[in-house]
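>>> sharing a model prediction with you, sequence too.
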Amino acid sequence: MYAADTTTISQEVGGTGRSREISIGRRFYSQDYVRAKDGRYTWKSPSVLGKWSYGQNFPGVVRGEDLINGINPGFLRLGAFNTAYSADGGTFEGVRTTVFNGVVTVPELGERQAGMFFGTEQEDGSWRGSITWKLWVGPDNLPRRFHAVLRFAPTHGGGGVETMTMNTIYRGWGSPVKITAPPKHLITDDW
């Protein structure tokens, strides 16, 4: 992956969270906030809405075969190794699909800039758990949709199980993609 433009929407204690990250090579731009039901922003990064924080990606931050998604060969191998099943997936956005699905339990689950990741050996991570996943693939063998439910359990006892749901849609295969950096006047070093 050379460039990515990702938006994440999440339900947080204080309201709805929204983050957008743009990576181009090792350059990284981000905007994050949590907005309460009454419209107030309870958290912003950077502190001025509409601005972008800037940084440099470390090698391996945006790449790696340990990312949980429907286009990562490492995750696909892990899923296939742990008994994946296939069936008629119906039609998704006008394309007939086959759905592959399975469940895998891993000794490490975590998050980094590029997304959620798994580990096959327990490291210094504080979470382990299961990944229940489905991948819809078109007749051209290209992914169309990926859905996963991650159940996080603390590695060192205590605390309850946390759940996260991922839903990714893949479109525009073969179409040119242009990801551009935010304008310079919107970039700040405020994190």
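Looks like it arrived, so ask away.
>>> okay, CA-based contacts and neighbour counts for the rest of this
Will do.
>>> hey, where'd the strands end up in the protein?
Ranges of strands in the chain, per DSSP state E, are 3-12, 15-24, 27-35, 41-45, 52-56, 85-92, 95-106, 108-112, 115-119, 127-137, 143-154, 162-169, 187-188.
>>> and the last one, what does it pack onto?
By that I understand strand 187-188. Judged by 3 or more C-alpha pairs under 8 Å, 6 or more residues apart in numbering; DSSP states H and E, the packing partners of strand 187-188 are strand 52-56.
>>> buried stuff in the strand it packs on?
52-54 (16 or more other C-alpha atoms under 10 Å).
>>> list of residues touching that strand?
26-31, 45-46, 182, 186-191 (C-alpha atoms under 8 Å, 6 or more residues apart in numbering).
>>> what angle sits between that strand and strand 41-45?
40 degrees (axes from the mean of the first three to the mean of the last three C-alpha atoms, to 10 degrees).
>>> next one for the comparison:
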Amino acid sequence: MKRVIASVTVATAALLVTAAPAQAAPAPADPVKALKSRLVAGQGVKFTELSTMKEEGKTEPYLKRTGSFQFGRAGIVASDISSKAATPVDPRIGQHNGMFAPGRTIRIGTTSYSQGGTYRDKMPSGKSWYKSPDGMTGDVAGWFSQLVNVAEPATLATLLKGAKQTRDTYTGTTTFGRLAKVSPWFRATLPLRSSDKTVVTFKLTVDRNRLPRQLTTSFPVTGIFDSAGWEGKTLSAETRYTGWGSRVSIKAPPANKVTTKLEDKDGLP
């Protein structure tokens, strides 16, 4: 009888061990390692964004953007970003009207396809996309949006180095110069700028998987334009990331809608 009981006990214990649910691997404590673990071909992340302009203590909404990044093993291989004015814009505002006009940029590798925005009145008949090898990530609207891309491991590492951490939030500063050294995204977004010494203040919050959830940055606009008209103005951008690991497939526009020539009616900005 004792042998029978012992056999039943051993068998039951073995069954319980086999039936026990597998424990999920703990999320990496380091956000950079967590990000690298999500760099899977065919997957990516989505984001929404609002930039604001501050002058003389008054803050105004500036631009809204939505988009997605597609990953490969080495990092971002494609992006698709749409932008528009955050508030209704007077069509008579002149030189900035093109920036505030709804626009979209698809970037695959280093080739950009731009629609609307500053190109809205420049397209030849029948064409709606302007193709630019080594093009920008978001047309001129990109200059006044989120310049810092924490979906790049090297960029994320640069921010976290020396940052102050409080639970899931990191705060600190970096500069245009540091970003230019490590970030292909930054260089393509802002190919020309007035000063690499421009200081960027940031606040980054990560989720329970240590992946970026929200990034807020701010910097003086004179870092882009060395002009008296921009003195005292500060641009801030708040970006929220969702769907890490979701399937993302970004493709070039139809070839018959693409042009590499513009009808420069009024002159590009």
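Here it is on my side, so go on. Quick caveat: nothing in here was measured; it's all calculated off a predicted structure.
>>> most tightly surrounded among the strands of the first structure?
strand 127-137 (a mean of 22; mean count of other C-alpha atoms under 10 Å).
>>> what does Phe100 of the first structure correspond to in the second structure?
Phe100 of the first structure maps onto Tyr170 in the second structure when the alignment is built from TM-score structural alignment.
>>> ok, now which ones touch the residue nearest the centre of the first structure?
Central residue of the first structure (C-alpha atoms, centre = their mean): Gly115, 3.8 Å from the mean position. The contact partners of Gly115 of the first structure, by C-alpha under 8 Å, 6+ apart, come to 67-68.
>>> quick one: the equivalent of it over in the second structure and Ser112 of the second structure, what's the gap?
Aligned by TM-score structural alignment, Gly115 of the first structure pairs with Thr189 of the second structure. To Ser112 of the second structure, Thr189 of the second structure is 11 Å away according to C-alpha to C-alpha, to the nearest Å.
>>> what do the two both touch?
Shared contacts of Thr189 of the second structure and Ser112, counting by C-alpha under 8 Å, 6+ apart, come down to 136-137.
>>> list just the nearest of the contacts of strand 52-56 of the first structure to Asn82 of the first structure.
Ranked by distance to Asn82 of the first structure (C-alpha to C-alpha), these are led by Arg26 at 33.5 Å.
>>> quick one on the thing from earlier: what about the match of Gly115 of the first structure, distance to Leu179 of the second structure?
Going from Thr189 of the second structure to Leu179 of the second structure by C-alpha to C-alpha gives 11 Å.
>>> do the same with Leu35 of the second structure
Leu35 of the second structure is 18 Å from Leu179 of the second structure, by C-alpha to C-alpha.
>>> in the first structure, what residue corresponds to Thr201 of the second structure?
If you follow Thr201 of the second structure across to the first structure using TM-score structural alignment, you land on Thr132.
>>> from Ala180 of the second structure, how far out is the residue lying closest to Ser195 of the second structure once chain neighbours are set aside?
Using C-alpha to C-alpha, 6 or more residues apart in numbering and skipping residues adjacent in sequence, the residue nearest Ser195 of the second structure is Gly223, 5.2 Å away. Going from Gly223 of the second structure to Ala180 of the second structure by C-alpha to C-alpha gives 13 Å.
>>> now tell me what touches the longest helix seen in the second structure from outside.
Among the segments of the second structure that qualify as a helix by DSSP state H, the longest is helix 2-19. Helix 2-19 of the second structure has contacts (C-alpha under 8 Å, 6+ apart) with no other residue.
>>> show the subsequent helix or strand relative to that helix.
The helix or strand immediately downstream of helix 2-19 of the second structure is helix 31-36, counting by DSSP states H and E.
>>> quick one: that following helix aligns where in the first structure?
So helix 31-36 of the second structure sits over no part of the first structure, by TM-score structural alignment.
>>> also stretch 10-18 of the second structure?
Going by TM-score structural alignment, stretch 10-18 of the second structure sits over no part of the first structure.
>>> cool, and stretch 243-257 of the second structure?
Taking TM-score structural alignment as the measure, the first structure aligns residues 172-186 with stretch 243-257 of the second structure.
>>> what's Thr234 of the second structure aligned with over in the first structure?
Mapped onto the first structure by TM-score structural alignment, Thr234 of the second structure lines up with Thr163.
>>> doesn't Val149 make contact with its match?
Yes - under the criterion of C-alpha atoms under 8 Å, Thr163 of the first structure makes contact with Val149 at 7.0 Å.
>>> list the buried residues in stretch 60-80 of the second structure.
In stretch 60-80 of the second structure, counting by 16+ other C-alpha under 10 Å, buried: 62-71, 75-80.
>>> can you list contacts of that stretch?
Residues contacting stretch 60-80 of the second structure (C-alpha under 8 Å, 6+ apart): 39-54, 81-87, 100, 104-109, 137, 141, 144-145, 151-153, 248-250.
>>> next step: these restricted to helices.
Those of the contacts of stretch 60-80 of the second structure lying in helices (DSSP H): 100, 153.
>>> are any of the contacts of stretch 60-80 of the second structure buried, and if so which?
Buried, going by 16+ other C-alpha under 10 Å: 39-54, 81-86, 100, 104-108, 137, 141, 144-145, 151-153, 248-250, out of the contacts of stretch 60-80 of the second structure.
>>> of the strands of the first structure, which is nearest Arg77 of the first structure?
Closest to Arg77 of the first structure of the strands of the first structure, according to C-alpha to C-alpha: strand 95-106, at 11.2 Å.
>>> packing partners of the closest one?
helix 73-81, strand 85-92, strand 127-137.
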